[in-house]
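Asks: Below: sequence and its predicted model.
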Amino acid sequence: MGKAQETRYSSPLRYPGGKGKVANFIKLLMLENSLIGCDYVEPYAGGASVALSLLFEDYINHAYINDINNGVYCFWRLTLEDPNSLCQRIMSVPLTMDEWRRQKLVHSSESSAPEDLAFATFYLNRTNRSGIVSGGVIGGIEQSGTWKLDARFNREALCARVNKIAKFSARITVSKLDAAEMIESNLVQGDVRRLLYLDPPYFVKGEGLYDNFYAFEDHQKIRDAISKTPGPWVVSYDASPEILQLYSQHNPLCYTLSYSASKASKGTEVMFFSPNLAIPQVASPAGISVVDVARAKSAATLF
């Protein structure tokens, strides 16, 4: 894997939709609203790709990443607290169907130790199609596909990501709260300088992509909690009619995003923003290049 590709991906985890594609837009948003150096809160961390990108480039002071999924939570705890142990496993684990089946059993067992659950979550995320832990293995059970289960398991590159994240451990706090509970906590409600970014489970097809998917009432609960937040916030969704109606009081920014789950496709997504935010004028939040960010950053230093 070349250096350009290494720097493109911050997270060791893979997720449908790829929040990392909007990381550069969030940087533009922070520049335009003088938010550089603030704290950042992500209640649906998943792969935490946006948080990591912002942290690595010093856009934020501290990242609060949260995920109610126990396997994901345990993975981030292990990454920050014992990266050497995690990397030893990454470098030595067999990439075979027998091991894949064993890791599935570890992941589904309620008696698995936190470090074993963490690694099983990571292993299945890297060897399953589109990173869906509950999904099917890359290449199929017979391993007859063009790509096999090791196609997304570059050991050296993954360890490099883990070790880089671990160097920032003092500036990362991991939690396992219900997202609404986190939004309503003093962490978010008590500081208007904390940027909140939410990427809740998709309204459409969420049940097939996430272990913790939402009913309509859950989406309403998040909308209500966000509406009470005094500080800046951004929320992204699949642009279903139900979500557009739910957030009808906020101006939508719709854009197209490429998906890889099950088969390559494109979908329309939408972002909503807190009323106090100036929104960068762009064609698509997913189409911002490194050059675009550099120009905006250079312009910001002139004022």
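Replies: That came in fine, so what should we check first?

Asks: Please count neighbours and contacts with C-alpha atoms only from this point.
Replies: OK.

Asks: Correct me if wrong: residue 79 contacts residue 165.
Replies: Yes: look at residue 79 against residue 165 with C-alpha atoms under 8 Å: they come within range, at 7.5 Å.

Asks: anything in contact with each of the two?
Replies: With contacts defined as C-alpha atoms under 8 Å, 6 or more residues apart in numbering, no residue is adjacent to both residue 79 and residue 165.

Asks: buried sites along stretch 20-39?
Replies: Neighbour-count burial for stretch 20-39, counted by 16 or more other C-alpha atoms under 10 Å, picks out 20-32, 35-39.

Asks: Identify all contacting residues around that stretch.
Replies: 9, 49-50, 53-54, 58-64, 193-195, 277-280, 285-290, 293, 296-297, 300.

Asks: what's the span of it from first residue to last?
Replies: 18 Å (C-alpha to C-alpha, to the nearest Å).

Asks: one step back: list buried members of the contacts of stretch 20-39 by neighbour count.
Replies: Buried members of the contacts of stretch 20-39, counted by 16+ other C-alpha under 10 Å: 9, 49-50, 53-54, 59-60, 62-64, 193-195, 279-280, 285-288, 293, 296-297.

Asks: Just give the nearest non-adjacent residue to residue 222, would you?
Replies: Leaving aside its sequence neighbours, residue 222 sits nearest to residue 180 (C-alpha to C-alpha, 6 or more residues apart in numbering; 5.7 Å).

Asks: In which helix or strand does that neighbour reside?
Replies: helix 179-183 (DSSP states H and E).

Asks: Contacts for that helix next, please.
Replies: The contact list for helix 179-183, computed with C-alpha under 8 Å, 6+ apart, reads 43-44, 66-68, 188-189, 221-222, 225-226, 229.

Asks: Tell me the gap between that helix and the middle of its chain.
Replies: 16 Å (C-alpha atoms, centre = their mean, to the nearest Å).

Asks: where along the chain do the helices fall?
Replies: 3-8, 23-32, 49-56, 70-81, 83-92, 97-108, 114-127, 155-166, 179-183, 186-189, 206-209, 216-227, 241-246, 290-300 (DSSP state H).

Asks: quick one, which of those is nearest to residue 256?
Replies: Smallest distance to residue 256 across the helices of the chain (C-alpha to C-alpha): 14.0 Å, for helix 23-32.

Asks: Run the angle between that closest one and helix 290-300 for me.
Replies: 10 degrees (axes from the mean of the first three to the mean of the last three C-alpha atoms, to 10 degrees).

Asks: what's the spacing between helix 23-32 and its chain's center?
Replies: On C-alpha atoms, centre = their mean, the centre of helix 23-32 falls 16 Å from the chain's centre.

Asks: what does stretch 25-42 give?
Replies: Centroid displacement of stretch 25-42 relative to its chain, using C-alpha atoms, centre = their mean, is 16 Å.

Asks: my read: residue 258 touches residue 267, true?
Replies: Yes: between residue 258 and residue 267 a contact is recorded at 6.4 Å, counting by C-alpha under 8 Å.

Asks: more crowded one of those two?
Replies: residue 258 (16 against 12; other C-alpha atoms under 10 Å).

Asks: also this one, for the comparison:
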Amino acid sequence: MKTDASGLVHHKKPLISPLRYPGGKSSLYPRLRSIVRENGLTSGTYVEPYAGGAGAAMGLLVTGQVDSVVINDFDPAIYAFWKLVVQAPDELSRMIGSAELSVSEWIRQKEIYLTAERDNYIDLGFAVFYLNRTNRSGVLNGGPIGGMNQSGNYKIDARFNKEALIERIRLIALHASRVTVLNMDGIDVIDRYSKDREVLIYADPPYFEKAGSLYLNSFADAHHSALASCLNSVKKARWLLTYDNVPRVAELYSKRRREVFSLNYSAHRVVKATEVMVYSDSLLVSDSKAS
């Protein structure tokens, strides 16, 4: 067990999500597990309105910390992937096992990603997965690991361990009946679940700085403001929010408790970022150093 300067305790985190996600929050699993337990939500539902890689959600679900999870992503391609995981895990595992790891196949999957019908969740979902596992830092609009000529130190298959990835799919599939996958605006998801006292909402929206390089769907200031208006208005809901630590967050959430913490993430290189966690008034967080 290790404690960083922010006072957040880090235990070994379960790595369940099949996706690599810049800025992913699977490392917050211990913190979220503690909050779930303290608020008596082990029989409740954990909701991620901006799921992305859903690392924390999958960790909490598979280790039995919550009864069910809701993962939502406005990006239809990310939604297609999670729908594929939950509804056709055997097909996904077969596709992983037979996948050709080459630049020519990367080009083919890139074309599928760009042109597939949005409701073709099997082909689109696998294309998302393939690019995520073979692109630098998992960024979908990036290039392949090792470059197009495969002259880099690492090759296109460096992050595509078929056996390990199939095992992650198998683990999630065991709990698939307790996973709800949505393709909605995040604010609409918050509105839908905010009245349920057996729900914990964890909002991890696109950040203010460098959002364009990390997310396919970045936020304008109006989006950040609308999210703040939504969260600040759901008085009885139990929610928490993470952002990059910029002055605008303090302005939008001036009446809420906030806590600064450090987190490592990868987008071309490992970076230690200073971020901020915001808590709803009704959320119990006894070990918080929030102000």
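Replies: Received the coordinates, thanks. Just so it is clear, the model here is predicted, and its values are computed rather than measured.

Asks: TM-score for these two?
Replies: Scored against TM-score structural alignment, normalised by the length of structure 2, the superposed chains reach a TM-score of 0.91; 277 aligned residues with a C-alpha RMSD of 1.8 Å.

Asks: circling back to that earlier point, could you dump the helices of structure 1 into a markdown table and include distance to residue 135 of structure 1?
Replies: Formatted as a markdown table, the helices of structure 1 follow (distance: least, C-alpha to C-alpha, whole Å):
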| stretch | distance to residue 135 of structure 1 |
| --- | --- |
| helix 3-8 | 25 |
| helix 23-32 | 26 |
| helix 49-56 | 21 |
| helix 70-81 | 15 |
| helix 83-92 | 21 |
| helix 97-108 | 11 |
| helix 114-127 | 9 |
| helix 155-166 | 21 |
| helix 179-183 | 24 |
| helix 186-189 | 34 |
| helix 206-209 | 8 |
| helix 216-227 | 24 |
| helix 241-246 | 26 |
| helix 290-300 | 33 |
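
Asks: can you tell me which residue in structure 2 aligns to residue 254 of structure 1?
Replies: When structure 2 is aligned by TM-score structural alignment, the residue opposite residue 254 of structure 1 is residue 260.

Asks: mind checking which of the helices of structure 1 is nearest residue 16 of structure 1?
Replies: Taking C-alpha to C-alpha, helix 206-209 is the member of the helices of structure 1 nearest to residue 16 of structure 1, at 7.4 Å.

Asks: Which strand in structure 1 has the most residues?
Replies: When structure 1 is parsed with DSSP state E, its longest strand is strand 265-273.

Asks: Find me the equivalent region of that strand in structure 2.
Replies: Using TM-score structural alignment, strand 265-273 of structure 1 pairs with 271-279 in structure 2.

Asks: swap in stretch 22-33 of structure 1?
Replies: The aligned range for stretch 22-33 of structure 1 is 28-39, by TM-score structural alignment.

Asks: Also stretch 217-225 of structure 1?
Replies: Residue span in structure 2 matched to stretch 217-225 of structure 1, by TM-score structural alignment: 222-230.

Asks: Just give the nearest non-adjacent residue to the match of residue 254 of structure 1, would you?
Replies: residue 276 (4.3 Å).

Asks: I figured the one you found hits residue 243, correct?
Replies: Yes: using C-alpha under 8 Å, residue 276 of structure 2 makes contact with residue 243 at a distance of 5.4 Å.

Asks: Which residue, other than its chain neighbours, is closest to residue 70 of structure 1?
Replies: Going by C-alpha to C-alpha, 6+ apart, residue 70 of structure 1 has residue 176 as its nearest residue, at 7.2 Å.

Asks: mind checking what the one you found lines up with in structure 2?
Replies: Match for residue 176 of structure 1 (TM-score structural alignment): residue 183.

Asks: That match reaches residue 74, doesn't it?
Replies: Yes: using C-alpha under 8 Å, residue 183 of structure 2 is in contact with residue 74, at 5.1 Å.

Asks: Just among the contacts of helix 179-183 of structure 1, which is most surrounded?
Replies: When these are compared by neighbour count (other C-alpha under 10 Å), residue 43 ends up highest, at 27 neighbours.

Asks: From residue 259 of structure 1, how far off is that residue?
Replies: Where residue 259 of structure 1 is concerned, residue 43 of structure 1 sits at a distance of 22 Å (C-alpha to C-alpha).

Asks: For the aligned partner of residue 42 of structure 1 in structure 2, the count of nearby residues, please.
Replies: Using TM-score structural alignment, the partner of residue 42 of structure 1 in structure 2 is residue 48. Residue 48 of structure 2: 24 surrounding residues under other C-alpha under 10 Å.

Asks: Give me the nearest residue to residue 57 of structure 2, chain neighbours excluded.
Replies: Closest to residue 57 of structure 2 by C-alpha to C-alpha, 6+ apart is residue 69, at 6.5 Å.

Asks: Equivalent analysis for residue 168 of structure 2, please.
Replies: Closest to residue 168 of structure 2 by C-alpha to C-alpha, 6+ apart is residue 16, at 5.6 Å.

Asks: Which position in structure 1 pairs with the one you found?
Replies: So, by TM-score structural alignment, residue 16 of structure 2 is matched to residue 10.

Asks: which residues does its match contact?
Replies: Here residue 10 of structure 1 is in contact with 49, 52-53, 161 (C-alpha under 8 Å, 6+ apart).

Asks: Tell me the one among the residues you listed nearest to residue 89 of structure 1.
Replies: Among those, and counting by C-alpha to C-alpha, the member closest to residue 89 of structure 1 is residue 161, at 14.3 Å.

Asks: What distance do you get for that closest one to residue 71 of structure 1?
Replies: Taking C-alpha to C-alpha, one finds residue 161 of structure 1 at 19 Å from residue 71 of structure 1.

Asks: which of those two has more neighbours?
Replies: Set residue 161 of structure 1 next to residue 71 and count neighbours by other C-alpha under 10 Å: residue 71 wins out with 22 against 19.

Asks: My read is that that one contacts residue 117, right?
Replies: Yes: using C-alpha under 8 Å, residue 71 of structure 1 is in contact with residue 117, at 5.7 Å.

Asks: hey, what's in contact with both of these two?
Replies: By C-alpha under 8 Å, 6+ apart, the residues touching both residue 71 of structure 1 and residue 117 are residue 107.

Asks: From residue 241 of structure 2, how far off is the closest residue to residue 253 of structure 2 other than its chain neighbours?
Replies: Spatial nearest neighbour of residue 253 of structure 2, excluding adjacent residues (C-alpha to C-alpha, 6+ apart): residue 228 at 6.9 Å. Distance, residue 228 of structure 2 to residue 241 of structure 2, using C-alpha to C-alpha: 10 Å.
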